[in-house]
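Asker: Sequence unavailable; structure follows:
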């Protein structure tokens, strides 16, 4: 008898605060593969872990394809050096993208400050001209 804990789609949706539609989307993408009991989807602990990793990857800014690649690299009971190196590489890429975005935001903030200062000066000049 299999005593391994299983999960319904509703349980996973509640546990991870996602919709059942989101979970079915990940199924359609081949990332989750629940068993069926009639019309009911039965998810394994491995499916639950995969969903957790997908959502973590999403929070880290990974695309679904990037998360899929990293997840599919995992091989239980083996040296997962390749997977870990790929993860470190993706993290490095994301960090560089974020640093560039921060730089771009700072530049844009400076440009907005300059534009605002010029507009305020122009308003002041208009008010002084009408006095």
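Answerer: That came through, no problem. Source: prediction; values computed, not measured.

Asker: Please make it C-alpha for all contacts and neighbour counts, starting now.
Answerer: Noted.

Asker: can you point me to the longest helix in this protein?
Answerer: As far as residue count goes, and with DSSP state H defining each element, the longest helix of the chain is helix 81-129.

Asker: list the contacts for the closest residue in space to residue 35 that isn't next to it in sequence?
Answerer: Spatially, and ignoring its direct neighbours in sequence, residue 35 is nearest to residue 42 (5.1 Å; C-alpha to C-alpha, 6 or more residues apart in numbering). For residue 42, the contacting residues are 6, 7, 8, 9, 34, 35, 36, by C-alpha atoms under 8 Å, 6 or more residues apart in numbering.

Asker: switch the cut-off to 10 Å
Answerer: Shown in contact with residue 42 (C-alpha atoms under 10 Å, 6 or more residues apart in numbering): 5, 6, 7, 8, 9, 33, 34, 35, 36.

Asker: this is the other structure I want to compare:
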């Protein structure tokens, strides 16, 4: 069943996604279709994230109505997935941020996890850069071999 469109999403004003995630005030609300279109995800994906308690839209009859907070959380979920965090890790980070009264050990643990992941991504970037350099050298060698073969045949 098609859900009615609520309002157009606001322009991304560059605010920190987590700061925006804590704000539930504001006149903006979004239908499931609004968010699916804006973030190029399926309706099934949004329902899945809802089932995993990553998003918590309110209901207006049979329609899901997403808040600015839900939109910001979705943006954070997609960013977290893009850089390799699992949904469980993303949920833990969102829950920790939502609590805002995280104890020092929790905050240290989150910081350690973030730094570890940064190091993993940096190593992956280095590995990719090395693989590109190796392939570029191979292309040069094979191109030279091809030129020589073409000269002999031509």
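Answerer: Ah, there it is. Because the structure is a prediction, the values reported are computed rather than measured.

Asker: Mind checking the TM-score on these two?
Answerer: The TM-score (TM-score structural alignment, normalised by the length of structure 1) is 0.66; 129 aligned residues with a C-alpha RMSD of 3.3 Å.

Asker: picking that back up, assign the counterpart of the residue nearest to residue 35 of structure 1 in structure 2 to helix, strand or coil.
Answerer: Counting by TM-score structural alignment, residue 42 of structure 1 lines up with residue 65 in structure 2. Local secondary structure at residue 65 of structure 2 is given as strand here, using DSSP: H, G, I helix; E, B strand; the rest coil.

Asker: Against residue 95 of structure 2, how distant is residue 65 of structure 2?
Answerer: Going from residue 65 of structure 2 to residue 95 of structure 2 by C-alpha to C-alpha, to the nearest Å gives 21 Å.

Asker: hmm, back to that, what separation do you get for the match of residue 42 of structure 1 and residue 29 of structure 2?
Answerer: Relative to residue 29 of structure 2, residue 65 of structure 2 is positioned 6 Å away (C-alpha to C-alpha).

Asker: next one: residue 113 of structure 2
Answerer: As judged by C-alpha to C-alpha, residue 113 of structure 2 and residue 29 of structure 2 stand 33 Å apart.

Asker: before we move on, what about residue 115 of structure 2?
Answerer: Computed as C-alpha to C-alpha, the residue 115 of structure 2 to residue 29 of structure 2 distance reads 34 Å.

Asker: who's more crowded, those two?
Answerer: residue 29 (23 against 12; other C-alpha atoms under 10 Å).

Asker: Tell me how many other residues crowd the nearest residue to that one once chain neighbours are set aside.
Answerer: Nearest non-adjacent residue to residue 29 of structure 2, counting by C-alpha to C-alpha, 6+ apart: residue 67, 4.8 Å away. Other residues near residue 67 of structure 2 number 23, with proximity taken as other C-alpha under 10 Å.

Asker: And for the one 5 residues further on?
Answerer: The local packing count at residue 72 of structure 2 equals 20, with neighbours defined by other C-alpha under 10 Å.

Asker: Is it correct that it is in contact with residue 20?
Answerer: Yes: between residue 72 of structure 2 and residue 20 there is a contact under C-alpha atoms under 10 Å: 6.0 Å.

Asker: roughly how far apart are the aligned residue in structure 1 for residue 48 of structure 2 and residue 18 of structure 1?
Answerer: Superposed on structure 1 with TM-score structural alignment, residue 48 of structure 2 falls opposite residue 25. Applying C-alpha to C-alpha, the value for residue 25 of structure 1 to residue 18 of structure 1 is 11 Å.

Asker: Residue 130 of structure 1 too?
Answerer: When C-alpha to C-alpha is applied, the distance between residue 130 of structure 1 and residue 18 of structure 1 equals 59 Å.

Asker: who's more crowded, the two?
Answerer: Neighbours were tallied for residue 130 of structure 1 and for residue 18 using other C-alpha under 10 Å; the higher tally belongs to residue 18 (13 against 6).

Asker: If you drop the residues flanking it in sequence, what lies closest to that one?
Answerer: Closest to residue 18 of structure 1 by C-alpha to C-alpha, 6+ apart is residue 12, at 8.0 Å.
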